[in-house]
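Here is a sequence together with a model predicted from it:
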Amino acid sequence: MKRILMVIVGVLVVAGLTLGGVYMMRDKISVMLGLSVPLVELSKTPLFKPLDKFVISLDSEDTTYYLVMESVLVTHRPDQLEQLDEYEPLMRNALVQYFSNRSNEAVRKELQDVGALQKALLAKLVTTLQGYGYDPVLDELLITKVVVQ
């Protein structure tokens, strides 16, 4: 009789621990199963994630020029800030891909409409991250400093 009681208590303890773990992980499990998306409270003010300075060479017929750019990502989702740190190598690679086949003249022309360039770079970053299975929620990419020399 004691053995049966001990087995029943053991099963109940394991079941309780399992249910407790499932309850605590319910948001992650539901997303993994595609059941629902947990609600994330949006920030009332924009949140900024500065990217490291970006430098790339630009070819020209006469000489090689360098593009130096500093940019900031904007989101209203606090949970995105930590994830963006993990994504930084992918985002830097996306910037290299974007500028790698552009000449000095083409980049100077693009810089005449900074708003359009910011939108193009944001689209490139989002597409790249989605290609790796991430679903970034980015509102804007701001170019805070740019030099071509």
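Received, thanks.

going forward, measure contacts and count neighbours with C-alpha atoms only.
OK.

Please, where are all the helices along the chain?
Ranges of helices in the chain, per DSSP state H, are 2-24, 26-33, 78-100, 104-110, 114-131.

Throw the ones you listed into a markdown table and include distance to Thr45, thanks.
Formatted as a markdown table, these follow (distance: least, C-alpha to C-alpha, whole Å):
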| stretch | distance to Thr45 |
| --- | --- |
| helix 2-24 | 29 |
| helix 26-33 | 25 |
| helix 78-100 | 10 |
| helix 104-110 | 30 |
| helix 114-131 | 20 |
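
closest one to Thr144 among those?
Of all the helices of the chain, helix 114-131 sits nearest to Thr144, with 10.4 Å by C-alpha to C-alpha.

who does that closest one touch, helix- and strand-wise?
With contacts taken as 3 or more C-alpha pairs under 8 Å, 6 or more residues apart in numbering; DSSP states H and E, helix 114-131 sits against helix 78-100, strand 140-148.

what's the angle between it and strand 140-148?
Taking axes from the mean of the first three to the mean of the last three C-alpha atoms, to 10 degrees, helix 114-131 and strand 140-148 form an angle of 120 degrees between their directions.

if I pick the residue nearest in space to the middle of the chain, what's in contact with it?
The centre of the chain sits closest to Leu84, judged by C-alpha atoms, centre = their mean, with a distance of 4.1 Å. By C-alpha atoms under 8 Å, 6 or more residues apart in numbering, the residues touching Leu84 are Lys49.

Can you tell me how far Val147 is from Lys49?
Val147 sits 20 Å away from Lys49, going by C-alpha to C-alpha, to the nearest Å.

Looking at those two, which one has more neighbours?
Using other C-alpha atoms under 10 Å as the criterion, Val147 and Lys49 rank with Lys49 on top: 16 against 11.

try it against this one:
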Amino acid sequence: MNKMVVLLGVLLVGALGTAGFYWFQAEQAKTEVQQISVKPLFFPMEKFVMSVNSDPNSRYLVLELTLVTHKPDTVAALKEATPLLRNAMVEHFAKSSHLEVKLAMQQIEEVQKLLLNRFNQTLADNKFEDQLDNVLITNIFIQ
């Protein structure tokens, strides 16, 4: 009888230890920090073409952007969020005239910062946890 109690105690301790180990592993997986790449990761967007206000002729803005992050998971999220980001660009440039766009593009860094803030706000508003580190204007054409 005494041996049976000891055996049950050992089995109970073993079972509790095993359960504790698996619980600890599950908690570690939940709180695991997202991997961050030392090198920047690039997500080139499709060419963006939009008409801008100009009298009497039609004028166009052509932008090519590359989004920058250091988190591999963000790249996957950007594929899903691309329509939202393109819409944010349309909303931003829709009210701009040809002259305003031309003048703004003389300050590329400011436009990049503005788009970065706009894109990160769009991602946050649509429940994407990922944020961008930078927006690069890789090509621009204003006709």
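That came in fine, so what should we check first? Bear in mind the structure is a predicted one, so any value in this text is a computation, not a measurement.

looking at the helices of structure 1, which is closest to Val40 of structure 1?
If we rank the helices of structure 1 by C-alpha to C-alpha, the stretch that ends up nearest is helix 78-100, at 7.9 Å.

ok, back up a step: export the helices and strands packed on helix 114-131 of structure 1 to CSV and append columns for distance to Glu41 of structure 1.
Shown next, in CSV, are those (distance: least, C-alpha to C-alpha, whole Å):
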stretch, distance to Glu41 of structure 1
helix 78-100, 8
strand 140-148, 19
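
Ok, which of the ones you listed comes nearest Asp62 of structure 1?
Of those, nearest to Asp62 of structure 1 by C-alpha to C-alpha is strand 140-148, at 14.9 Å.

neighbouring contacts of stretch 79-94 of structure 2?
Residues outside stretch 79-94 of structure 2 that contact it (C-alpha under 8 Å, 6+ apart): Met45, Phe48, Met50, Val52, Val101, Leu115, Arg118, Phe119, Thr122, Leu123.

Buried ones only from these, please, as a ChimeraX command.
Filtering those down to the buried ones (16 or more other C-alpha atoms under 10 Å) takes a single ChimeraX command:
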select :45,52,101,115,118,119,122,123
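
max-length strand in structure 2?
With secondary structure taken from DSSP state E, structure 2 has its longest strand at strand 59-69.

Over which residues of structure 1 does that strand lie when aligned?
Using TM-score structural alignment, strand 59-69 of structure 2 lines up with residues 65-75 of structure 1.

In the matching stretch, which residues are buried?
Buried residues in stretch 65-75 of structure 1 (16+ other C-alpha under 10 Å): Leu67, Met69, Glu70, Ser71, Val72, Leu73, Val74, Thr75.

Tell me the one of the residues you listed nearest Met6 of structure 1?
Distances from Met6 of structure 1 to those, taken by C-alpha to C-alpha, are shortest for Thr75, at 53.4 Å.

is it true that that closest one touches Leu47?
Yes. Proximity of Thr75 of structure 1 to Leu47 meets the contact threshold set by C-alpha atoms under 8 Å, at 5.3 Å.

circling back: check the fit of the match of strand 59-69 of structure 2 onto structure 2 and give the mean distance.
On superposition with structure 2, the mean distance recorded for stretch 65-75 of structure 1 (mean C-alpha distance after the TM-score superposition for structure 1) is 0.4 Å.

And for that stretch, what's in contact with it?
When contacts are defined by C-alpha under 8 Å, 6+ apart, stretch 65-75 of structure 1 is touched by residues 46-59, 104, 137-149.

Just the buried ones from these?
In terms of neighbour count (16+ other C-alpha under 10 Å), the buried residues within the contacts of stretch 65-75 of structure 1 are 47-51, 55, 57-59, 104, 138, 140-143, 148.

In structure 2, what residue corresponds to Phe99 of structure 1?
When structure 2 is aligned by TM-score structural alignment, Phe99 of structure 1 is paired with Phe93.

ok, so of the contacts of stretch 79-94 of structure 2, who is nearest Phe24 of structure 2?
Using C-alpha to C-alpha, the contacts of stretch 79-94 of structure 2 come closest to Phe24 of structure 2 at Leu123, 32.5 Å.

Can you find the partner of that closest one in structure 1?
Under TM-score structural alignment, Leu123 of structure 2 pairs with Leu129 in structure 1.
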